[in-house]
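K.L.:
show me the folded form of this:
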Amino acid sequence: MDPALLRERELFKKRALSTPAVEKRAAPSESSSKKKKPKLDQGGSTGCKQASDGSFNLKALSGSSGYRFGVLAKIVNYMKTRHQRGDTYHLSLDEILDETKLLDIGLKQKQWLMSEALASNPKIEVKEGKYAFKPRYHLKDKKALLRLLDKHDQLGLGGILLDDIEEGLPNAQKAIKALGDQIIFISRPDKKKILFYNDKHCQFVVDEEFQKLWRSIPVDSMDEEKIEDYLKRQGISSMQETGPKKMIPMPKRKKSASLKKRRFKTHNDHLAGVLEDYSEGVPTKK
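P.N.:
Reported below is the predicted structural model:
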């Protein structure tokens, strides 16, 4: 072999050994590089999923602190629904659990429901160990609703929320529709509806002249003090001034320090030159 080629071969080996080699790793695939992030449950930390019909998936709550309260919420909602459809009689706890399909709860949950949860719930009425829904107003039919609205109107209590009426009156929408123009609907700013009794004896026609005078005085941007000042300028006294005036008690005056020092009258002033002072002992004879 040519000696020149041998020398070049040896030099190539030396250069190869002196140069550090870096291993090139294969590029990771797209599927392995992207790690799948666990999806957060929309039900929150307790994993409570709410279905489209408003019910809760209690199996997801099993073993968590929210399980027992999920059971309580389902029972109260069911008792309200059955009351609204006219089933107002009381049920035992076993009957409630059977109808709500909550037969798999433990003894501790049952004891908690009987001793604490259902017994102290403001929307549940307990009678002889059985339970029923407790609405704000117990109404049997449309006549009872009309009497209640009339009583509120006479006492000056105003109207009643539609939610409270639907809660306590079975088939409330049917009864309200049957009453017709005997009741009035008013919507609040929060879009909640209030029912009032429509007293037809109080309906009268106000002269258009008085309506114009009433609407000609804007009071929306005025507070009570400004309205009272305006009435005084017009020679009209407000209702607040007609009542008995309260007497404001006068504050007690503090006695000055000079009055605290009382002066005592001295006696035997006519013997001032005769009496002698013995406070320092017996005086010596001169």
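K.L.:
rest of the way, CA atoms for contacts and neighbours
P.N.:
OK.
K.L.:
would residue 186 count as being in a strand?
P.N.:
Yes. Applying DSSP: H, G, I helix; E, B strand; the rest coil, one finds residue 186 inside a strand.
K.L.:
quick one: which helix or strand includes the residue nearest to it when sequence neighbours are not counted?
P.N.:
Among residues not flanking residue 186 along the chain, residue 194 sits closest, at 5.2 Å (C-alpha to C-alpha, 6 or more residues apart in numbering). Counting by DSSP states H and E, the element that carries residue 194 is strand 193-197.
K.L.:
which neighbouring elements make contact with that strand?
P.N.:
Counting contacts by 3 or more C-alpha pairs under 8 Å, 6 or more residues apart in numbering; DSSP states H and E, strand 193-197 packs against helix 142-154, strand 160-161, helix 162-168, strand 183-187.
K.L.:
quick revisit: touching, the residue nearest to residue 186 and residue 165? I think so.
P.N.:
No. Counting by C-alpha atoms under 8 Å, residue 194 does not reach residue 165; the two are 9.6 Å apart.
K.L.:
one more to line up against the first:
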Amino acid sequence: MTHPKPGDPIWVDLYTADPDASIAFYAELFGWEAERAGAEFGGYITFRKDGKAVGGGMGKTEDGVDGPDQWTVYLSSPDARATAAKAKAHGGVVVVEPMDVGELGAMAILGDVGGAGVGIWQPGAHAGFETAALVEGGKWIDAEGAPSWFELHTRAYDASLDFYREVFGWDDVFAMPEVPGFRYSTIHSTSPMLGGVMDASEFLPEGQPAGWSVYFGSADVDKSVAKVVELGGAVVAPAMDTPYGRMATVTDVTGARFNLGGDAA
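P.N.:
All right, here's what the predicted structure looks like:
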């Protein structure tokens, strides 16, 4: 995960109205530890699992970007400014202009051609995730609390795939066999696939925007779902077995949505 290809998911961070509550929630759920940066980095939070970085977080500010509490997925870029310019040229919008983050790297936030928000991260001293859950032979390895999969749900399926090919250099997209009501492509045709794009035009509720989401690994998805509720979160989609393991969609204590994934029951 520290040597991603351009366009690979490289980082996630949490935009939250209550950083203290969020830190406590994920500490109890996944055993994450939180480090807060100094004022020069706006008090940015780095979440770690067993000492390894799994994601970040930032509290809302009065002059910050308005929006719901949410996890943002960042894709790797060798040049954040050039990628942002390509996004504009191919129908996207730049929500947060490219900026340097000290020696750590450079970032920007985009709206893609289907209206989904996505981040750009140009690695510097901060290379991205330091650990991830892996799936081998249908089994989740080193799963608990580690980022594992990244997924775009969009109503603009074909246009979005073209956008990411042109803007982020996705040159190895694999289209899974289509069946009625299901169109899905993975970012890579071979392992590690890391994430995918789903045609969500038939099931996204009216008014709900397209969006990227993150899956965190769980050693026991049902227990994790119960823990989410105990800690003040909520269940969006209950745990169910799929061909790729047991999955659930939940929200944390301030309403930020994420997914859980692990071995089938």
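K.L.:
got a TM-score for the two of them?
P.N.:
For this chain pair, the superposition-based TM-score is 0.22 by TM-score structural alignment, normalised by the length of the second structure; 94 aligned residues with a C-alpha RMSD of 5.7 Å.
K.L.:
and the angle from the strand holding residue 194 of the first structure to strand 183-187?
P.N.:
Counting by axes from the mean of the first three to the mean of the last three C-alpha atoms, to 10 degrees, strand 193-197 of the first structure lies at 150 degrees to strand 183-187.
K.L.:
which parts of the host helix or strand of residue 230 of the first structure count as buried, going by neighbours?
P.N.:
In this structure, residue 230 of the first structure sits in helix 224-233 according to DSSP H and E. For helix 224-233 of the first structure, burial by neighbour count (16 or more other C-alpha atoms under 10 Å) applies to residue 228.
K.L.:
what is the next helix or strand after that helix packed up against?
P.N.:
Downstream of helix 224-233 of the first structure, the first helix or strand assigned by DSSP H and E is helix 257-260. Applying 3+ C-alpha pairs under 8 Å, 6+ apart, one finds that helix 257-260 of the first structure makes contact with no other helix or strand.
K.L.:
doesn't residue 149 make contact with residue 197 of the second structure?
P.N.:
No. Taking C-alpha under 8 Å as the definition, residue 197 of the second structure is not a contact partner of residue 149, at 11.1 Å.
K.L.:
the stretch 151-265 of the second structure: strands as residue ranges?
P.N.:
Secondary structure of the stretch 151-265 of the second structure (DSSP state E, counting those that start in this stretch): strands located at 174-175, 184-186, 195-199, 211-217, 234-242, 245-251, 257-262.
K.L.:
and these, which is most packed in?
P.N.:
Ranked by mean neighbour count, the strands of the stretch 151-265 of the second structure are led by strand 257-262 with a mean of 26 (mean count of other C-alpha atoms under 10 Å).
K.L.:
can you list the strands of the stretch 151-265 of the second structure in TSV and add distance to residue 10 of the second structure?
P.N.:
Below are the strands of the stretch 151-265 of the second structure laid out as TSV (distance: least, C-alpha to C-alpha, whole Å):
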stretch	distance to residue 10 of the second structure
strand 174-175	19
strand 184-186	16
strand 195-199	11
strand 211-217	11
strand 234-242	25
strand 245-251	21
strand 257-262	17
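K.L.:
just to revisit the earlier point, out of the helices and strands packed on strand 193-197 of the first structure, which is closest to residue 110 of the first structure?
P.N.:
helix 162-168 (26.3 Å; C-alpha to C-alpha).
K.L.:
tell me what that closest one is packed against?
P.N.:
helix 67-84, helix 172-179, strand 193-197.
K.L.:
now with 10 Å?
P.N.:
Of the remaining helices and strands, those touching helix 162-168 of the first structure by 3 or more C-alpha pairs under 10 Å, 6 or more residues apart in numbering; DSSP states H and E are helix 67-84, helix 172-179, strand 183-187, strand 193-197.
K.L.:
would you tell me which of the ones you listed gets closest to residue 225 of the first structure?
P.N.:
Counting by C-alpha to C-alpha, residue 225 of the first structure lies closest to strand 183-187 out of these; the figure is 29.5 Å.
K.L.:
so which of the strands of the stretch 151-265 of the second structure gets nearest residue 120 of the second structure?
P.N.:
Among the strands of the stretch 151-265 of the second structure, strand 211-217 comes nearest to residue 120 of the second structure, with 12.9 Å by C-alpha to C-alpha.
K.L.:
separation between the residue nearest to residue 216 of the second structure when sequence neighbours are not counted and residue 54 of the second structure?
P.N.:
Of all residues not flanking residue 216 of the second structure in the chain, residue 147 sits nearest, at 4.5 Å (C-alpha to C-alpha, 6+ apart). From residue 147 of the second structure across to residue 54 of the second structure, the span is 6 Å (C-alpha to C-alpha, to the nearest Å).
K.L.:
and the helix or strand that residue 100 of the second structure is a member of, what's buried?
P.N.:
Using DSSP H and E, residue 100 of the second structure falls within strand 93-101. If you call a residue buried by 16+ other C-alpha under 10 Å, then strand 93-101 of the second structure has these buried ones: 93-94, 98, 101.
K.L.:
beyond it, next helix or strand please.
P.N.:
Downstream of strand 93-101 of the second structure, the first helix or strand assigned by DSSP H and E is strand 105-111.
K.L.:
what's downstream of that following strand, the next helix or strand?
P.N.:
Downstream of strand 105-111 of the second structure, the first helix or strand assigned by DSSP H and E is strand 117-123.
K.L.:
got the buried residues for that next one?
P.N.:
Applying 16+ other C-alpha under 10 Å to strand 117-123 of the second structure flags 117-123 as buried.
K.L.:
now those as TSV including distance to residue 165 of the second structure?
P.N.:
Listed next are these as TSV, based on distance: C-alpha to C-alpha, whole Å:
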residue	distance to residue 165 of the second structure
117	16
118	14
119	15
120	14
121	17
122	17
123	20
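K.L.:
specify which member of the residues you listed is nearest to residue 83 of the second structure.
P.N.:
residue 120 (7.9 Å).
K.L.:
the closest one and residue 95 touch, don't they?
P.N.:
No. Using C-alpha atoms under 10 Å, residue 120 of the second structure makes no contact with residue 95, being 11.2 Å away.
K.L.:
what sits in contact with each of those two?
P.N.:
Taking C-alpha atoms under 10 Å, 6 or more residues apart in numbering as the contact definition, residue 120 of the second structure and residue 95 share the neighbouring residues 84, 108-110.
K.L.:
quick one: residue 161 of the second structure from residue 248 of the second structure, how far?
P.N.:
Taking C-alpha to C-alpha, one finds residue 161 of the second structure at 25 Å from residue 248 of the second structure.
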